[in-house]
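Q: sequence plus predicted model, see below.
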Amino acid sequence: MFKRTLLLLGAVGGGFLIATVWPDAPAALRARLAQGGFLTFGPVVAGSPALTPAATPKPEEPGLVRLTQDQVAKVGIRTEAVRGGRLARHLHVPGTIVPSANNTARIAVKTQGTVAELRKGLGDRVAKGEVVALLDSREIADAKGEYLAARLSAALQKTLYERDQSLWDKRISSEQQYLRSQASYEELKVKVDSARRKLTFLGLGPAEIEALPNLPAAQFERQEIRSPIAGRIVERRVDLGAAVGRDNLETELYSVVNLTQVWVDLAVSPGDLPLAREGQVVTVRTQATDESTEGRIVFIGPVLDQNTRAARVVAELPNPDERWRPGSFVSAEIAVSDKPVRTLVPSEAIQTIGGKPTVFVRVEGGFEARPVGVGRSDDGNVEVTNGLEPGDVIVVANSFILKAELGKSAAED
């Protein structure tokens, strides 16, 4: 303490001596004493450097980060103009591609017999009504014979009925004979219709039934098995020469699937189930190839699965090129809401600075940190309610770098 007092007195004395004994002392010395916190006495010329504050650089504007174009490109900062858009919320659920039950058929036989010919193999395409197999069946031969016999008897009885009707009209024969012929004819028509229905049930089409009178007797046992839908053979269950039909024998020959439309089985949790509705748009995406397509919900199961406790939701997808294969695992996005907004920005453009949501706006000389008001949001975008106007250019990628630079500048200050 004593030493500091001596130094202070010495400084004061030195300054007094310089001011009285050496009035023309250099201004630099006098300024040096002033900068050192020493008191100066004596005349001082107005406007001398000793009284003029040192020049300081112009302070940076608060919230402004200055970067050159090269720096912007180097750190990967990307900008876009603010614009309006649609705010869409999506429900993300897993799913599995399955064949559409509306486009699946099993080609089966309805009578006992032996497989005489198989015309299609696995993966082959078939048209609707195309013959896929031939069956030899004694039962089908009996049914054809029964129909032809009934048809022939009905034709003969029709002739007798028409003759008796003509005679009765001329009052040549009795009314009783006419009525008896009429009853016999109607009875035989019923038998013909019954035999026709039996053949239809066994799988014969109208054209085949009409062609039976001209069919060679050797082909009476042969039955053509046709595909009920167009599609592809996905399963063959019998071999050539196999016995098929009833009495614990195999009845199905092929399975056919039309893959131009497929279903997506979605598992939706009970909590999210109120958000799903029939008719909603579903975007389906596969991780393996990153392909995507859109479909619509056609069914919402009323019962939860006992094992997973999830509801079954089915969406139908168009599949004209058959690239969506049944059995594939996919991820699905169910569009829950879709509303237009005036100002929409990506979520990654929003940074929290000073407890407020902030975006970096491109201005002359750099980027300005501008607080904004935010509203609703969806999977990747946020509605801005104030602080931005459509057309403003903002940072939409790597804005965290500007946040870090802004924090660094504030720490240095």
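A: Cool, the structure landed. Bear in mind that the values here come from a model prediction, so they are computed numbers and not experimental data.

Q: contacts and neighbour counts: CA atoms only from here.
A: Will do.

Q: count of residues packed around the nearest residue to L266 once chain neighbours are set aside?
A: Nearest residue to L266, sequence neighbours excluded (CA to CA, 6 or more residues apart in numbering): G95, at 4.4 Å. Close neighbours of G95, defined as other CA atoms under 10 Å, add up to 25.

Q: and the comparison structure, right after this:
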Amino acid sequence: MMSRSTIVVLAFAAGAAIFALGLSTTLQRAIGMGPPAKTAILPKPSAPELISSLLSMSDEQIKLAQIDLVDVGPAAIAKRLVVPGSVVPDADRIAHVSVKLSGTVAELRKNIGEDVARDEVIAVLESREVADAKSEYLAAGLTNDLQQDLSTRDKTLWDSRVGTEQQYLRSRNAAAQTEMRLKIARQKLLALGLGEKEITAVPKAPEASLRRQDVRSPISGRVAERKVELGTAVGRDSLETELFVVVDLSRVWVELSVASSDLPLIKEGQQVKISARGLTETATGKIVFVSPLVDKDTRTARVVAEMQNPDRMWRPGSFVTAAIALNERTVPLVVPATAIQKLDGQPIVFVRTKDGFEKRDVVLGEREDQTVEIVSGLTPGEAIAATNTFPLKAELSKPRDED
């Protein structure tokens, strides 16, 4: 039979076991009664992902991606002064086609906007004045021809001692007078606007054409204005004398407004880069005039630049921005600004290789508009991606799995 002390010990042990069953595993471990904790298995830190500097692309893929390639090389970089301006016609290439006689418009062969060539007939006038002048010229020509023949005959007779010297002298004097009248009649036709070829053709021209005069364009260009209609009376006595305005826009001027403080930097002959909002194309011009006068209200001076306009893209009246080259230097390497991307803050370009492109870190220098100087990182003659380079950067930045 168990003793009383033994029973007390067994009862205490049983109560402790029941109490422990009601505790959480965490508390059991805390008081030393639970099972030992298992060691946690942590994921192995992965190594830093490596980004390759090479991108494989075939020529066909490059073409489909619309990536343009350019060879890097030397170019001029300039510090420029940017000023506003407007396009105007070249003053030496504007022709006001006017008449120098009174008459009526019989034909209009050109209309507004049509191209004309130099010496092309653009209108025909009918005029009694020109008919009288042509008739006078024809009469003077016939009289002169006859008198020249008489003078030649009298000289032959006097040389043969058949005629008298007095007769020969009278004949020679008359021939000189008729020749003078012919020249005067010819000058009158020139003053009325007839050309050399037209005057030469007068003796053989049909009689009905005597009252008609062709109006020709003095320059090649485009008809900007037409100021008369068919049947309009033109000429003197307060009538309209200007028929057309012809403008040659193959070369235009750009009028610039330069602040007086910047005028010491501006010289004739400096290069100017012209751009306009809405146009991707730019043009290059040259300063041909710097006004010695400064506007008292705006404190700016008029500066004129001349530029070629073969495609007629630059229209008079358009507002433009002009960048005047103040100093210019040639640098060994330049690239288009569109070729530059940044990866982790470092400027890069993509150099064409036989298999695709290679990322190349570069050091940038001065920038002019859409051109950037490359101080280091490239070699002259290397081909680089000039457009659509962002997809290349995005492809290069994709995570690569470890082998």
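A: Nice, I can see it. Model, not experiment: these values are computed from the prediction.

Q: TM-score for this pair?
A: The pair, once superposed, lands on a TM-score of 0.65 when counted by TM-score structural alignment, normalised by the length of structure 2; 291 aligned residues with a CA RMSD of 3.3 Å.

Q: on that earlier part again, the residue nearest to L266 of structure 1 should be in a strand, yeah?
A: Yes. Counting by DSSP: H, G, I helix; E, B strand; the rest coil, G95 of structure 1 is found in a strand.

Q: tell me how far the aligned residue in structure 2 for it lies from P203 of structure 2.
A: G95 of structure 1 maps onto G85 in structure 2 when the alignment is built from TM-score structural alignment. Distance, G85 of structure 2 to P203 of structure 2, using CA to CA, to the nearest Å: 54 Å.

Q: what's the answer for A123 of structure 2, then?
A: A123 of structure 2 is 22 Å from P203 of structure 2, by CA to CA.

Q: can you map out the helices along structure 2?
A: 4-21, 25-30, 59-64, 128-159, 165-191, 196-201, 390-396 (DSSP state H).

Q: out of those, flag the one nearest W253 of structure 2.
A: Nearest to W253 of structure 2 among the helices of structure 2 is helix 165-191; the distance by CA to CA comes to 32.5 Å.

Q: so where in structure 1 does the closest one end up aligned?
A: Alignment of helix 165-191 of structure 2 against structure 1: residues 175-201, by TM-score structural alignment.

Q: residues of the matching stretch that come out buried?
A: For stretch 175-201 of structure 1, a neighbour-count test (16 or more other CA atoms under 10 Å) marks 178, 181-182, 184-185, 188-189, 191-192, 195-196, 198-199 as buried.

Q: could those be laid out in JSON lines, adding distance to D290 of structure 1?
A: Listed next are the buried residues of stretch 175-201 of structure 1 as JSON lines, based on distance: CA to CA, whole Å:
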{"residue": "Y178", "distance to D290 of structure 1": "80"}
{"residue": "S181", "distance to D290 of structure 1": "76"}
{"residue": "Q182", "distance to D290 of structure 1": "74"}
{"residue": "S184", "distance to D290 of structure 1": "73"}
{"residue": "Y185", "distance to D290 of structure 1": "70"}
{"residue": "L188", "distance to D290 of structure 1": "67"}
{"residue": "K189", "distance to D290 of structure 1": "64"}
{"residue": "K191", "distance to D290 of structure 1": "63"}
{"residue": "V192", "distance to D290 of structure 1": "61"}
{"residue": "A195", "distance to D290 of structure 1": "57"}
{"residue": "R196", "distance to D290 of structure 1": "55"}
{"residue": "K198", "distance to D290 of structure 1": "53"}
{"residue": "L199", "distance to D290 of structure 1": "51"}
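
Q: circling back: of all the helices of structure 2, which one is nearest V99 of structure 2?
A: Smallest distance to V99 of structure 2 across the helices of structure 2 (CA to CA): 10.4 Å, for helix 165-191.

Q: what does I107 of structure 1 correspond to in structure 2?
A: Correspondence of I107 of structure 1 to structure 2, assessed by TM-score structural alignment: V97.

Q: I112 of structure 2 matches what in structure 1?
A: The equivalent of I112 of structure 2 in structure 1 is L122 (alignment by TM-score structural alignment).

Q: its match touches V238, doesn't it?
A: No. Using CA atoms under 8 Å, L122 of structure 1 is not in contact with V238, being 11.9 Å away.

Q: more neighbours: which of the two?
A: V238 (16 against 13).

Q: how about the nearest residue to the more buried one, chain neighbours excluded?
A: Excluding the flanking residues, the one nearest V238 of structure 1 by CA to CA, 6+ apart is L253, at 5.7 Å.

Q: alignment lookup: that neighbour to structure 2.
A: The equivalent of L253 of structure 1 in structure 2 is L243 (alignment by TM-score structural alignment).

Q: picking up where we left off before, quick one, what contacts the residue nearest to L266 of structure 1?
A: Contact partners of G95 of structure 1, counting by CA atoms under 8 Å, 6 or more residues apart in numbering, are 264-267, 329-332.

Q: would you mind measuring from it to T283 of structure 1?
A: Using CA to CA, we find G95 of structure 1 at a distance of 11 Å from T283 of structure 1.

Q: same question for E368 of structure 1.
A: Noted for E368 of structure 1: a distance of 38 Å to T283 of structure 1, by CA to CA.

Q: out of these two, which sits in the more crowded spot?
A: Regarding E368 of structure 1 and T283, a neighbour count based on other CA under 10 Å identifies E368 as having more, with 22 against 19.

Q: now that one: closest residue in space, sequence neighbours ignored.
A: Once flanking residues are discounted, E368 of structure 1 sits nearest to L64: 4.6 Å by CA to CA, 6+ apart.

Q: thought the one you found was touching S409?
A: No. The criterion here is CA under 8 Å, and L64 of structure 1 misses it with S409 at 9.6 Å.
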